[in-house]
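J.: 3D, please:
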Amino acid sequence: MPVKKEIRAEFIKKLSFLYGSGEADRIFDGINDIINFYQPLIYKLSNNAGRAKFRENDIAFTTYGDQVSSENEKTLKVLNKFLGNYVSGLIKIIHILPFYPYSSDDGFSVIDYKEVKKENGGWEDIVSMGKNFNLMFDAVINHISAKSGWFGKYLAGDEAFRNFFIETGPSIDLSGVIRPRTLPLLTKFDTSKGEKWLWTTFSADQIDLNYESPDTLLAIIDVLLFYVSQGARVLRLDAIAYLWKKPGTKCVHLPETHEVIKLLRLILDESAPYVSIITETNVPHKDNISYFGKNGDEAQMVYNFSLPPLLAHAILMENSTFLSSWASSLEVPACGNTYFNFTASHDGIGVTPATGLLPQEEIDFLCKSTLARGGNISSKKNENGTESPYELNINYLSLLKADNDSSDAAAEKFMLSQAIMLSMPGVPCVYFHSLVGSVNFTEGVKISGAFRTINREKLDFKTLVKELSEKDSLRRKVYTRYRELLSVRAGEKAFSPDASFSFPLLHPSVFTVLRGFEKNENPLIAVHNLSSKSVRVSLKNIFEKYGAFNLFDLLSRRTIVPDEKSEFSVNPLEILWLKCSRP
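T.: Next comes the predicted model:
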């Protein structure tokens, strides 16, 4: 690939920072060879697409490749059938959780980066899905399976893999390392060269890769561009905050990690500018948004990890104060960058991202609520050797549902949370089990012994279709309401990631989002009553600042007419998406 002089200089600068000026030219040549190899394949897929730009109809959907199954069918084909029947026209981005062969952690201990798990199907099934949706692939590049070919070659003494993993020893002081697990950090392995202690941040089956070795970096770049050649439009960098290790530091958010992300962004900008990066960093909010980069030169999207715990707290307490305060602190990302909003995922609800945003007693309340509703709490190891809650392992609907709630009440409360998520600035992401109204999979936890299984139930396709068709089922009530919200959102420019946003506190029990007011961008007021009682809200301050508007609720299809004081009533748990037009 012909590289402009200034772009080559940028590559050399980044590589020199990571590996020294003496190695930079050689590594750049290796990167350029990889780009040149994949460029013809990428060009065919690009369709002359320009740089990635997200719009109001960019709504994502997270699912496992084997989320739904049917007898004698590959699971990706069954998933494609589900997507065609239930999300087509509503969802634009499909995030397929790791569909590669794996040995543990439901896919996040990858055996072979370039293979599709045979029970799922083949690359042809992925490519077929990519014809109807933009695909997000997981790049599980912090670690690889202990049963992978790469690790097997390392154990056998293959010189090409000699530096792929991080050798250290129990005598090295690693007490300052911060990690989201309480398992031992180091694991001992027998190799052809004797016993070796290796870095294993997440488990003994997930061996951390050594990015101090340029050969490791080049191998991973090859994997990422292979994913692009197979149709990936978004690359999700899993657990990326822990990528670079340096004894004597916390080994999280290191400058070298940020530089690697900048390097990957530069590679994609030059070879596949239509492809975006999203970073998965389940950490406090300030650290999380640092992955946008100082000049927007890292990830185009970051997970908005503080939203799920703060939103759950607000609904359980029927009080939006902490949620509104945090939301009001959200900064406008650099042009082209945006937040990735969600409530539920294949993992738990992060506690760490609420640190400093909720008082400790409110975090304790969330933990107690989780346990009371059938969930569990996972812990992490702190810098001082103590342990503290890391995530709430519970289905989001189950967390919000009171014991005495009917299916109607449970659906109403849950959909309130989803409407708030959909109204936030950024790209929204719907988890499979949220769309179909699932609850705690407690039986699965008993079988697997893993807390995260509670929100990872795999479903029979025919049974799911039957439950979605039953008039009074919780699944149908949630799915029907979700379809309505998604349809409305996708057609409103006020929900574009680029539209301005603010969060006036109209009432302690109401969460309000103003979208599109600053530049007269088809303005909209999203009003969400978290309370089980009706409340009165006033738009006086909004009208004084922006002028009076006619208000039309896009969901109930009715006009809202405030009284002479600019006030009106909002029913219990009501969602109002008020489109504003001049009288």
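
J.: Please make it C-alpha for all contacts and neighbour counts, starting now.
T.: Noted.

J.: what about stretch 67-77, distance to the chain center?
T.: 25 Å (CA atoms, centre = their mean, to the nearest Å).

J.: do the same with stretch 88-108
T.: Relative to its chain's centre, stretch 88-108 lies at 12 Å (CA atoms, centre = their mean).

J.: which strands and helices sit next to the helix or strand that residue 466 is a member of?
T.: Under the criterion of DSSP states H and E, residue 466 resides in helix 461-469. Contacts defined by 3 or more CA pairs under 8 Å, 6 or more residues apart in numbering; DSSP states H and E place helix 461-469 against helix 474-490.

J.: Show me what counts as buried in the helix it packs on.
T.: Residues 474-479, 482-483, 485-486, 489-490 are the ones in helix 474-490 that count as buried (16 or more other CA atoms under 10 Å).

J.: Residue 248: neighbouring residues, count only.
T.: For residue 248, the neighbour count with other CA atoms under 10 Å is 12.

J.: show me what contacts it?
T.: Residue 248 sits next to 173-174, 176-177 when contact means CA atoms under 8 Å, 6 or more residues apart in numbering.

J.: Proceed likewise with the subsequent sequence, for comparison:
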Amino acid sequence: MTTPTNPQEYVLRDKLIQQLATIYQGIELEQSYEDIAQSLLDIMELSSTSEIQKPYTNHWSEKDIILITYGDSIIKDEQPPLQTLKTFLDATIADTINSVHILPFFPYSSDDGFAVIDYSSVNESLGTWQDIEDISRDYHLMSDLVINHCSSRSAWFDNFVKGEGQGSDYFFTALPDADLSEVVRPRTSPLLKEVETGNGKKFVWCTFSHDQVDFDFRNPEVLKAFTSIIKQYLDAGVKIFRLDAIAFLWKVPGTTSINLPQTHEAVRLLRTLIESAEEHAIIITETNIPNTQNLTYFGNANEAHGIYNFSLPPLLLNTLLTGSCLYLKRWLMCMPPSQDGTMYFNFLASHDGIGLRPAEGLLDDSEINTLVRTVENFGGKISWRTSDAGEQKAYEMNISLYDAMQGTVEGKDEWNFERFICAHAIMFALEGIPGVYIHSLLGTQNDYQKLANTHHNRSINRHRWDEDELATALADNSLHHAKVLNTLKSLLNIRINQPAFHPNATQFTLHLGLQLFGFWRQSRDRKQSIFCVSNITNQPLQLPLAELNLIITESWIELISNTVISELTEEITLEPYQTVWIANNVALK
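T.: Below is the predicted model of the structure:
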């Protein structure tokens, strides 16, 4: 193997060999690292002498917004839902949002898509690969790579049970008497599933459920299989890969089996393959774990391009329900700026609940307990996990975000809409790329009927809109849906025209007390500054502009109201949950 003088001159094959050696160190393999690397290159149709993509390159800007949706979040009689979704995207958000994350659109057996039966097919109930490609031509398409596990009804697992064919050696097994006491997982079900196979009784590792059987990446054939899947998705137009539950990828009995070094190296290898095949393709890791662990998936700008900013939803919800930004402010001040070539993926709601593990160490137990009780009072449900000490602890809160904002810890009030918009105004302005769940964009409320039908807590925030029903709701001025949609779009249309809102633009936290939450953004060329301040209480508050140090020789505009700031030493009144974006060098759409 050649040794380059400059790391950026590594030929691709050499880098893959090094990464494979790190992943499979100590494991006896039937193939050499060189042969495995060549197989990966062949699958991806890459040259072994290709140059490595340069790190620290940003493939994004302030114009990037990602809509998160299921393929069938909106349905219409006698039309494939993916076509209905495309119609909605084109008619409603194309002028504002340029990217879409379609949650797993493959055949599945449970977990609303995350127990994949066949990675190579589009679920017939949603549409076809042509429908996926139609969307990918007009929007940056983000797809899940459900890489930790698949459905127990998949052909691969059928072959495992039979003991022959592709998949027969793809799944991780352990003996019941193995030391599994340290294993960290988000579920309370038994970890091992007993299965009678053609090769005798086996105990299959199931991190999430017994219908979601975990892969064994100690077998390089599993890596090859997923490389083929990645190539197919790239060919279909996927540009953003969401690595689902990636933290659990590598398992070793006697350890926590989460965030292991081999998992991190596997992310680096996947990045190498993906960005070598498509220069502008990126990966985002979905790691619903404590904040300090989550940050490690940036590596040194050589692992994930983006990480889900999982601590933001519970901390921002806590801020708005308590009227104090103490914990949110502490967290933001400690967060490292993302290096060039990396970014935070910010979100407030998704198809899952509001996770509480990412709040561990940031909110104390009493704060979390108060948050849980408040969400329950607003009609939410709580999902639980078993702690290391064997205790039942709240794992996530299941509720639509609009309903989570019905009031404060004191109870419901009349500020639901304003509080909800305030949360998004804060998120849209933060360092990173915003992800907006379709049910937040539409102000969807708790779906108790779906919850009753499925008996799964997460169903409460996975409503399926009939297209005609949605059109009626958006046209009814007595309902909040159109007001939510139009207000969020207005904020986003401002955002995408401000260079200070670039995902990697400078950010500093402001010190304005605990009832005003603020931060400062500065564009990368230092020509534009934006001061973002929100009243996070249900009472009017005064903002002394002198506290912001607005430069007197500049012209300042409050972007949201499009109001000129003429007196830089005056106080302005912020109504309950009002946000201001005070900027110079303004570009309004």
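
J.: Next, the TM-score between them, please.
T.: Here the superposed chains carry a TM-score of 0.93, computed using TM-score structural alignment, normalised by the length of structure 1; 565 aligned residues with a CA RMSD of 2.0 Å.

J.: rewinding a little: let me know the closest of the contacts of residue 248 of structure 1 to residue 99 of structure 1.
T.: The closest of these to residue 99 of structure 1 turns out to be residue 177 (CA to CA; 30.3 Å).

J.: what's the counterpart of that closest one in structure 2?
T.: In structure 2, the residue matched to residue 177 of structure 1 (TM-score structural alignment) is residue 183.

J.: Which element, helix or strand, includes that match?
T.: Per DSSP H and E: nothing holds residue 183 of structure 2, as it lies in no helix or strand.

J.: tell me the secondary structure for the residue nearest to it when sequence neighbours are not counted?
T.: In space, and not counting its chain neighbours, residue 183 of structure 2 is closest to residue 256: 4.1 Å by CA to CA, 6 or more residues apart in numbering. Three-state call for residue 256 of structure 2 (DSSP: H, G, I helix; E, B strand; the rest coil): coil.

J.: So which residue is dead centre in structure 2?
T.: Central residue of structure 2 (CA atoms, centre = their mean): residue 308, 4.2 Å from the mean position.

J.: For the stretch 351-500 of structure 1, just list every one of the strands.
T.: For the stretch 351-500 of structure 1, the strands defined by DSSP state E, counting those that start in this stretch cover 376-381, 387-393, 427-431, 459-460.

J.: now, of the ones you listed, which is deepest in the fold?
T.: strand 427-431 (a mean of 24; mean count of other CA atoms under 10 Å).

J.: Mean per-residue distance, it versus structure 2.
T.: Strand 427-431 of structure 1, aligned to structure 2 and superposed, deviates on average by 0.3 Å (mean CA distance after the TM-score superposition for structure 1).

J.: how about that strand, which residues of structure 2 does it hit?
T.: Here strand 427-431 of structure 1 aligns to structure 2 at residues 433-437, judged by TM-score structural alignment.

J.: now swap in stretch 319-328 of structure 1 and tell me
T.: By TM-score structural alignment, stretch 319-328 of structure 1 lines up with residues 324-333 in structure 2.

J.: buried ones in the matching stretch?
T.: Applying 16+ other CA under 10 Å to stretch 324-333 of structure 2 flags 324-329, 331-332 as buried.

J.: Most widely separated two among the contacts of residue 248 of structure 1?
T.: Within the contacts of residue 248 of structure 1, 173 and 177 form the most distant pair, 9.2 Å apart (CA to CA).
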